[in-house]
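In: for reference, the sequence and a predicted model appear below.
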Amino acid sequence: MALQKLSDADVKKVLAEQSEQRRNSVQKANELLLLLHQDKDVLIQQKINPLYLWVNAKKHEQEPNLLNKTAKAFMHMDDASMKAGNGSRYALLTYKLLLGAHATAKANALLLKTIENLERYSADTLNANHYADQNMLAYAWYLKYQAEKPADSVKALQYLSKAARCSPATTKEKAHASYYDRVFLHSKESYREEFIERLFNSGDDTQALKVFVDHVNAGLDNIDEITKIV
């Protein structure tokens, strides 16, 4: 039996129903998030607040005062909340909102604070998520590279070098949790290949060689990979 062809009115009705279902789902999710945010349980607060701050900021992304307040909240957030609620992920997402609102100075301050946090978290081998934090640190350095590139390409290359250095070099370092961070942040698994490509296309052979040597000395396990790229 042939399928009945839908009329334009039928198609519009189906699309409208789907759109309404999405709106209802988002509304229910927001209501649940607000309830959890208002919960008095400290552990729930630690897990929910970073996400709540970003979601609320995203709703008001054209309001500089609220974005600045959100950035300040992330910059003063304690380590327990940052770790429990993956605050670094939502701080980086808030950084992007600040850039979109042309709040460059506040965005840069938040990025530097997030980098500082991630450097501590990734260096702590007792931290169960230190590899995921290291991978996120690579992206944070990449954001710093992107921000610096228009004004100072040489200095920017040093930040890209840091992003490459923090990129996972072994399967073990490719933390499973990093997949979800990449989905949210639209980041890449590794910045090593891009670093090597930019390095030898920079035109400044002396500086390129210096940065290359620094990179190799800091990560000898990556020599085989670098050799294949170059």
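Out: Perfect, I can see it now.

In: hey, let's count contacts and neighbours off CA atoms from now on
Out: Fine.

In: please identify the buried residues of the longest helix seen in the chain?
Out: With secondary structure taken from DSSP state H, the chain has its longest helix at helix 8-38. Buried residues in helix 8-38, defined by neighbour count with 16 or more other C-alpha atoms under 10 Å: 33, 36-37.

In: would you mind pulling up the elements that it packs against?
Out: helix 42-59 (3 or more C-alpha pairs under 8 Å, 6 or more residues apart in numbering; DSSP states H and E).

In: and the helix it packs on with helix 8-38, angle?
Out: 140 degrees (axes from the mean of the first three to the mean of the last three C-alpha atoms, to 10 degrees).

In: following the strand or helix carrying residue 142, which helix or strand shows up next?
Out: Using DSSP states H and E, residue 142 sits within helix 130-148. Heading C-terminal from helix 130-148, the first helix or strand you meet, by DSSP H and E, is helix 153-166.

In: show me the contact partners of the strand or helix carrying residue 112.
Out: Element membership for residue 112 (DSSP H and E) is helix 104-123. With C-alpha atoms under 8 Å, 6 or more residues apart in numbering as the test, helix 104-123 has contacts from 68, 71-72, 74-75, 88, 91-92, 95-96, 98-99, 127, 129-134, 136-137, 140-141, 144.

In: second structure for comparison follows:
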Amino acid sequence: MDNIALEILAKVDAFYSSAFSQLLAITLGIIAFAGVFVPILTTYYQNRNIKIEKQNLEDYIANKVNNLKEELTLNLNYELQEKLAEFEKKQEAKTDKIIAGLLHVQASLQLSNSHFKHATSSIISSIERCISAGDELNLSRGFSILIEQCLPEIKPEEEINLENLAIKIEGIHNKMSKLNSGGRYSDVLSELKRAHKKTIVRLSETER
């Protein structure tokens, strides 16, 4: 009986010793796994997240750079167009001023030859160019020639087109609206209106 009890105790002890050894081995295995593979996995996921974040940051920066490039291009194009428009406007003003001067000289030559009808047409065209160029000095001279030397001297035999003359004079009044700020040219325009009216009356009476 005692032998049987000892034998049972020996088997139980062997079982627990074996189980403890297996448990210890499993525990050591788990510790080894945690100590080796967990850091590897952690490092892998960290590196992966860093790569994703880096890619997202690069994409964000690239988009920002592209947007800035587009905005800069638009701004440059806008500024360039403004500069070109300003340059063209200045060139047009210079061209108008030169042509106005040539027409002024032409009108003077025509007056010297008593071609009052043609001189009137030339000086009106010169005045229109002076208005476009903002050349107020030669504009005043042009008005003086038109009012004092051209309109009063037009001869009936020159057969000037009174309707066309009226359209041209009215056009000058309309174009002068911008330059006539503060009524600077009100007196001159009134004189032009009176001179034109006298010319129409004088030539109309002659036709009768």
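Out: Good, I have the coordinates. Values in this document were obtained by computation on a predicted structure and should not be read as measured data.

In: can you pull the TM-score for these?
Out: Comparison of the two superposed chains (TM-score structural alignment, normalised by the length of structure 2) gives a TM-score of 0.36, and 113 aligned residues with a C-alpha RMSD of 4.8 Å.

In: related to what we said a few turns ago, for ChimeraX, what selects the buried ones among the contacts of helix 104-123 of structure 1?
Out: ChimeraX command restricting the contacts of helix 104-123 of structure 1 to the buried ones, with burial defined by 16+ other C-alpha under 10 Å:
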select :68,71,74,75,88,91,92,95,96,98,129,130,131,132,133,134,136,137,140,141,144
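
In: check contacts around residue 15 of structure 2.
Out: Under the criterion of C-alpha under 8 Å, 6+ apart, residue 15 of structure 2 has no neighbours.

In: check which element follows the helix or strand where it lies along the chain.
Out: For residue 15 of structure 2, the host element (DSSP H and E) is helix 2-112. In the C-terminal direction, the helix or strand that comes right after helix 2-112 of structure 2 (DSSP H and E) is helix 116-133.

In: elements contacting that following helix?
Out: helix 2-112, helix 136-145, helix 162-175.

In: what lies in contact with the last one?
Out: Going back to what we said before, that points to helix 162-175 of structure 2. Contacts for helix 162-175 of structure 2 (C-alpha under 8 Å, 6+ apart): 124, 127-128, 131, 189, 196, 200.

In: just these now: which is nearest residue 52 of structure 2?
Out: residue 131 (67.1 Å; C-alpha to C-alpha).

In: quick check, that closest one in contact with residue 138.
Out: No. Contact criterion C-alpha atoms under 8 Å: residue 131 of structure 2 and residue 138 do not qualify, at 9.5 Å.

In: comparing the two, which residue is more hemmed in?
Out: residue 131 (22 against 19; other C-alpha atoms under 10 Å).

In: ok, the more buried one to residue 140 of structure 2 distance?
Out: Applying C-alpha to C-alpha, to the nearest Å, the value for residue 131 of structure 2 to residue 140 of structure 2 is 10 Å.

In: and the helix holding residue 142 of structure 1, how far out from the chain middle?
Out: Relative to its parent chain, helix 130-148 of structure 1 has a centroid offset of 7 Å by C-alpha atoms, centre = their mean, to the nearest Å.

In: other SSEs contacting it?
Out: helix 87-100, helix 104-123, helix 153-166, helix 177-185.

In: in a markdown table: these, plus distance to residue 212 of structure 1.
Out: A markdown table is the format used below for these (distance: least, C-alpha to C-alpha, whole Å):
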| stretch | distance to residue 212 of structure 1 |
| --- | --- |
| helix 87-100 | 28 |
| helix 104-123 | 21 |
| helix 153-166 | 8 |
| helix 177-185 | 26 |
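
In: of those, which is nearest residue 44 of structure 1?
Out: helix 87-100 (13.6 Å).

In: now that closest one: how far from the chain's centre is it?
Out: 7 Å.

In: if we can go back for a sec, and the helix holding residue 112 of structure 1, which residues are buried?
Out: For helix 104-123 of structure 1, the neighbour count (16+ other C-alpha under 10 Å) marks 106-108, 110-115, 117-119, 121-122 as buried.

In: residue closest to the middle of structure 2?
Out: residue 78 (3.3 Å; C-alpha atoms, centre = their mean).

In: what residues does that one make contact with?
Out: Applying C-alpha under 8 Å, 6+ apart, no residues contact residue 78 of structure 2.

In: try it again at 10 Å.
Out: By C-alpha atoms under 10 Å, 6 or more residues apart in numbering, the contact set of residue 78 of structure 2 is 72, 84.

In: just residue 49 of structure 2 next, same as before
Out: 43, 55 are the contacts of residue 49 of structure 2 under C-alpha under 10 Å, 6+ apart.

In: gap between the two ends of stretch 139-156 of structure 1?
Out: Terminal-residue distance, stretch 139-156 of structure 1 (C-alpha to C-alpha): 14 Å.

In: centre of the chain to it, how far?
Out: Distance, centroid of stretch 139-156 of structure 1 to centroid of chain: 15 Å (C-alpha atoms, centre = their mean).

In: now do the buried residues in it.
Out: For stretch 139-156 of structure 1, by 16+ other C-alpha under 10 Å, it's 139-145, 147-149, 154, 156.

In: and which of those is nearest residue 210 of structure 1?
Out: The closest of the buried residues of stretch 139-156 of structure 1, once distances to residue 210 of structure 1 are taken by C-alpha to C-alpha, is residue 154, at 11.4 Å.

In: go ahead and confirm that closest one touches residue 210.
Out: No. Checked against C-alpha atoms under 10 Å, the pair residue 154 of structure 1 and residue 210 is beyond contact range at 11.4 Å.

In: before we move on, the earlier item: could the helices and strands packed on helix 116-133 of structure 2 go into JSON lines alongside distance to residue 118 of structure 2?
Out: Listed next are those as JSON lines, based on distance: least, C-alpha to C-alpha, whole Å:
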{"stretch": "helix 2-112", "distance to residue 118 of structure 2": "7"}
{"stretch": "helix 136-145", "distance to residue 118 of structure 2": "13"}
{"stretch": "helix 162-175", "distance to residue 118 of structure 2": "12"}
